[in-house]
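Visitor: Give me the fold of what follows.
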Amino acid sequence: MLSAKLKNITPSFTIGISTKVQQLKQQGIDIISLSIGEPDFLTPAAAKEKAIEAICQNKTKYDAAAGLGDLRKAIQNKLFHENNISYDVDEIVVSSGAKHAITNALMAILDPGDEVIIPKPFWVSYPEMVKLVGGTPLLLDTKKENQFKVVPQEIENVLTHRTKMIFITNPSNPTGVVYTKDELEAIASLCLKHGIYILADEIYEKICYTDSFTSIASLSASIKSITITVNGLSKSAAMTGWRIGYTATNKELAKAIASIQGHLVSHPSTISQWASVAALTECQTEMREMVKIYKERRDIAVEALNRIDGLSFIHPQGAFYIFIDISSFKNKIKWNESFSIAFSNQLLEEAQVAVVPGIAFGMDDFIRISYACDTKDLIEGINRIQTFIQNYSR
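Guide: Sure thing, here's the model as predicted:
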């Protein structure tokens, strides 16, 4: 007697892989996991201390549905000083992670059957989120020669009268590419022309190795009015379990999102919110150090992968992933419905390395590895991949 909508929902590939890895490790098997999208760093001390202080001071009661005033003010300052976007505090809503922030926005905007353009490759949950709130995901093919960045003409080709929104993930999960200001302006101008919302998922914004990062909402006042900026603390401050994300939008949409959240969850944990105040105001040094180490790991991984014949990949400019083209091995691996799943399963069974199959991101000729792990494990994992590849190249 379950809801009919669940028939069209695909279980999370990443959670399934993590479960399998845990089971194998419990059996004593030496698994190197390059699959998880979670920082291996600890939450900065100041954030933890702020949470303890909040508990000791009994800051444990209900608060505003849109989030603590102190935290929204800290987010407002962050967006102004780091992203060059001026938001009022009442245009910011704090949610239980970026996933929740995105879902709130979708619920506030979509009517049944409304379409959302999702460029491929996409983060695994986007299509399922759209379907769960009654929308229709339009999966848009992009080109490898463009680093899988969507371009205006590709958007124009799939637009219909039901199109309400497009997802732009910057930096990208799974590719790690970063859009330039000019590329974003071209996309945003098209969205303005057609009256389409831009959901700008910028959760990896701080993990960026280019000289500059452009937030879409900073481009102009008119573009800001159609942009839903989504961010959070999970990746930048290694606070995945604290579950704090947020949206910054126009006032009408922010009010709607806060109303939805008020009915569904009231607000995120007050303790997590106080920790996030400290993360945003006191932990910049720790955040920069994390990014420095991610970049060092990125360089190590890229150098090692470049030595493996038969593989190619998108050079990552941000986040902590590498999206690897494995299509040259399609005739060397037995597979039925999904090549990337078969490849990933054999890699796990024969080389004890866990990766995410590209089909999870809508691209079956790829796998994704993460370098949010110990450098020694990263090197060992890539060495095992190389040995696995060599065995199938003979």
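Visitor: contacts, neighbours, all on C-alpha from now
Guide: Noted.
Visitor: in the chain, which spans are helices?
Guide: 13-26, 45-56, 69-83, 98-109, 126-132, 152-158, 181-194, 221-225, 251-264, 270-282, 284-305, 339-351, 375-393 (DSSP state H).
Visitor: Report the angle between the fourth one and helix 251-264.
Guide: An angle of 110 degrees separates the directions of helix 98-109 and helix 251-264 when computed by axes from the mean of the first three to the mean of the last three Cα atoms, to 10 degrees.
Visitor: out of the helices of the chain, which comes closest to I32?
Guide: Judged by Cα to Cα, the one of the helices of the chain that comes nearest to I32 is helix 375-393, at 5.8 Å.
Visitor: Any buried residues in that closest one, and which?
Guide: The neighbour-count check on helix 375-393 (16 or more other Cα atoms under 10 Å) flags 375, 377-379, 381-386, 388-389 as buried.
Visitor: about what we covered before: just send the helices of the chain back as a markdown table, with distance to I117 too.
Guide: Shown next, in a markdown table, are the helices of the chain (distance: least, Cα to Cα, whole Å):
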| stretch | distance to I117 |
| --- | --- |
| helix 13-26 | 21 |
| helix 45-56 | 37 |
| helix 69-83 | 25 |
| helix 98-109 | 12 |
| helix 126-132 | 9 |
| helix 152-158 | 8 |
| helix 181-194 | 11 |
| helix 221-225 | 17 |
| helix 251-264 | 20 |
| helix 270-282 | 32 |
| helix 284-305 | 30 |
| helix 339-351 | 24 |
| helix 375-393 | 34 |
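Visitor: if you skip the residues just before and after it, what's nearest to A51?
Guide: A275 (4.8 Å; Cα to Cα, 6 or more residues apart in numbering).
Visitor: A45 is in contact with the one you found, correct?
Guide: No - using Cα atoms under 8 Å, A275 is not in contact with A45, being 9.7 Å away.
Visitor: Pick out whichever of the two has more residues nearby.
Guide: A275 (27 against 15; other Cα atoms under 10 Å).
Visitor: dump the residue contacts of that one.
Guide: When contacts are counted by Cα atoms under 8 Å, 6 or more residues apart in numbering, A275 touches 46-51.
Visitor: among those, which two are most distant?
Guide: A46 and A51, at 8.7 Å, using Cα to Cα across the contacts of A275.
Visitor: Here is a second sequence; please produce its structure as well for comparison:
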Amino acid sequence: MECAGKGRGTRCIGPPTRRCGRCGAVSYCSVSHQISHWSDHKEECERLEQHMKRADDLNDFPFTFTAEATLLGFEKRESRCSFLSKRGIHRQGMWVCECRCGASLTSFDCLRSRDEGWNLSSDLCPCRGPPSPIAKHLKSWADYYEWRCIPLHSPVALLLHWPLMIYHATQVASVRSLTVENCNELCIHYLGPEKELLQLAAFWELQALFPGMKVHIQFIGPAIPEHRDGQKIDLCSYAHCLDTDCICRSLSENVNRGAVTDKSSNVTVQLHRGYYHDRYRDFAEDSFPHLIIGPNAGIAAYPSWLPTIELINEIGVPAVFSDYCEEACHLAECCITRVTGHPLAIPIQINPFKQPMVVEDNALLLPCYSNCFLFGM
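Guide: Here you go, the predicted structure:
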């Protein structure tokens, strides 16, 4: 956390321990920096105050580890590294980039996650198909865990928030029902993947969430290694668990030997390096999207989003974005409405499938989570 008045003429005199008395979302190193920053902060203070009032809703998860992952993390009494270490998954497989020390040792160039497992016992992870098809619309992590028969102390939601965000995005954009009625395929253009490139195996869960459908995901972003540009990856089985006698092992071996030939149930991912507005026409003719998704987008922070927003507005495809906090979504809304001349088609709302671990070292004192809020055009 930095002093909100940093760089305003004088050096910070210490840590930012003085919080704004009204919103409580920003902090300062001194009274002088707070006073000098007021001319900027007064425009956002009331809005941030309203955001802070929703903190309890943001920190509401059904998991047994909720306090450990939210409150203690926010107070810096618990870190991601220690959380993962307690569960034996620190720097393991798909979990490697879920903490700073793991991410610093990892390159997206590896892209080995489709060969990695959960590094958890079979009772803690979705390593095989669900016991029954989805009988109702999943509205929360509690619904998902109950359907998948996973205990609430399992940490798999930390990775599954990616596919569950896609699932929920199709619901709020009213895409899934139309797709199911009209065809058995779902095509998604997924913008700006980063961590996801090392957690691809978790995306096979889309087969359980969209049973009987062939799901195509076009990953487009500058983080994709140049030599992987254009690569197509078939995700043909669930990520396996640690149990050597689990059925997921034999299923995975059968897939590797070519015993499974029903490609209609596959989830396929294709990689494209670059920005969406630069690469769209390279693959759109063969892969026109039902939905565009931009996770943790940071639309107001990156000018490269402006031509992408113009393109999305031009092609008229539903687009759902997410961000870490409500303020980032508000700033993104201002950018989108300025470009399109229209209000958001999907208003800013809490994502019930946000990652249940607070983001470390936020710019604001707002609770921040990966894929925390959704909005769309």
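Visitor: Need the TM-score between these chains.
Guide: Once superposed, chain against chain, the TM-score is 0.29 (TM-score structural alignment, normalised by the length of structure 2); 171 aligned residues with a Cα RMSD of 6.6 Å.
Visitor: on that earlier part again, compare A46 and A51 of structure 1 (neighbour count), which wins?
Guide: A51 (22 against 18).
Visitor: my guess is the more buried one meets V277, correct?
Guide: No - A51 of structure 1 lies out of contact with V277 (Cα under 8 Å); the separation is 9.5 Å.
Visitor: any common contacting residues for those two?
Guide: With Cα under 8 Å, 6+ apart, A51 of structure 1 and V277 have no common neighbours.
Visitor: check contacts around L374 of structure 2.
Guide: Taking Cα under 8 Å, 6+ apart, we find L374 of structure 2 in contact with 320-323, 329, 347-351.
Visitor: Roughly how far does it sit from R18 of structure 2?
Guide: Using Cα to Cα, to the nearest Å, L374 of structure 2 is found at 31 Å from R18 of structure 2.
Visitor: what does T268 of structure 2 give?
Guide: On the measure of Cα to Cα, T268 of structure 2 and R18 of structure 2 end up 50 Å apart.
Visitor: the more surrounded of these two?
Guide: T268 (19 against 16).
Visitor: In a strand, the more buried one, correct?
Guide: Yes - the assignment for T268 of structure 2 by DSSP: H, G, I helix; E, B strand; the rest coil puts it in a strand.
Visitor: Would you mind measuring from it to I348 of structure 2?
Guide: In terms of Cα to Cα, T268 of structure 2 sits 30 Å off from I348 of structure 2.
Visitor: what do you get for I217 of structure 2?
Guide: 24 Å.
Visitor: Give me the more crowded residue out of these two.
Guide: Shown here are I217 of structure 2 and I348; by other Cα under 10 Å, I217 has more neighbours (23 against 17).
Visitor: and that one, that's in a helix?
Guide: No - using three-state DSSP, the assignment for I217 of structure 2 is strand, not a helix.
Visitor: end-to-end on stretch 67-81 of structure 2?
Guide: 16 Å.
Visitor: you'd agree L164 of structure 2 is in a helix?
Guide: Yes - counting by three-state DSSP, L164 of structure 2 is located in a helix.
Visitor: Next, the contact list for A47 of structure 1, please.
Guide: Counting by Cα under 8 Å, 6+ apart, A47 of structure 1 has contacts 274-279, 282-283.
Visitor: Give me the buried subset of these.
Guide: Taking 16+ other Cα under 10 Å as the criterion, what is buried in these is 274-279, 283.
Visitor: From those residues, pick the one nearest I198 of structure 1.
Guide: Nearest to I198 of structure 1 among the buried ones among the contacts of A47 of structure 1, counting by Cα to Cα, is S276 at 25.7 Å.
Visitor: what's the spacing between S272 of structure 1 and G232 of structure 1?
Guide: For S272 of structure 1 relative to G232 of structure 1 (Cα to Cα), the value is 12 Å.
Visitor: The two: which has the busier surroundings?
Guide: G232 (28 against 20).
Visitor: Isn't the more buried one up against G245?
Guide: Yes - with contact defined as Cα under 8 Å, G232 of structure 1 counts as touching G245 (3.8 Å).
Visitor: re the thing from before, in a markdown table: the contacts of A47 of structure 1, plus distance to E154 of structure 1.
Guide: Converted to a markdown table, those look like this (distance: Cα to Cα, whole Å):
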| residue | distance to E154 of structure 1 |
| --- | --- |
| W274 | 43 |
| A275 | 42 |
| S276 | 38 |
| V277 | 40 |
| A278 | 42 |
| A279 | 39 |
| E282 | 42 |
| C283 | 40 |
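Visitor: Spit out the contact partners of the closest residue to A186 of structure 1 other than its chain neighbours.
Guide: Distances taken as Cα to Cα, 6+ apart put P152 closest to A186 of structure 1, at 6.5 Å, once the chain neighbours are dropped. The contact partners of P152 of structure 1, by Cα under 8 Å, 6+ apart, come to 186-187, 190.
Visitor: one more time with 10 Å, if that's ok
Guide: Taking Cα atoms under 10 Å, 6 or more residues apart in numbering, we find P152 of structure 1 in contact with 183-191.
Visitor: Narrow the residues you listed to just the buried residues.
Guide: Buried among those (16+ other Cα under 10 Å): 184-185, 187-188, 190-191.
Visitor: Now render those as CSV, adding distance to V356 of structure 1.
Guide: Putting the buried ones among the contacts of P152 of structure 1 into CSV (distance: Cα to Cα, whole Å) gives the following:
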residue, distance to V356 of structure 1
L184, 28
E185, 32
I187, 29
A188, 31
L190, 33
C191, 32
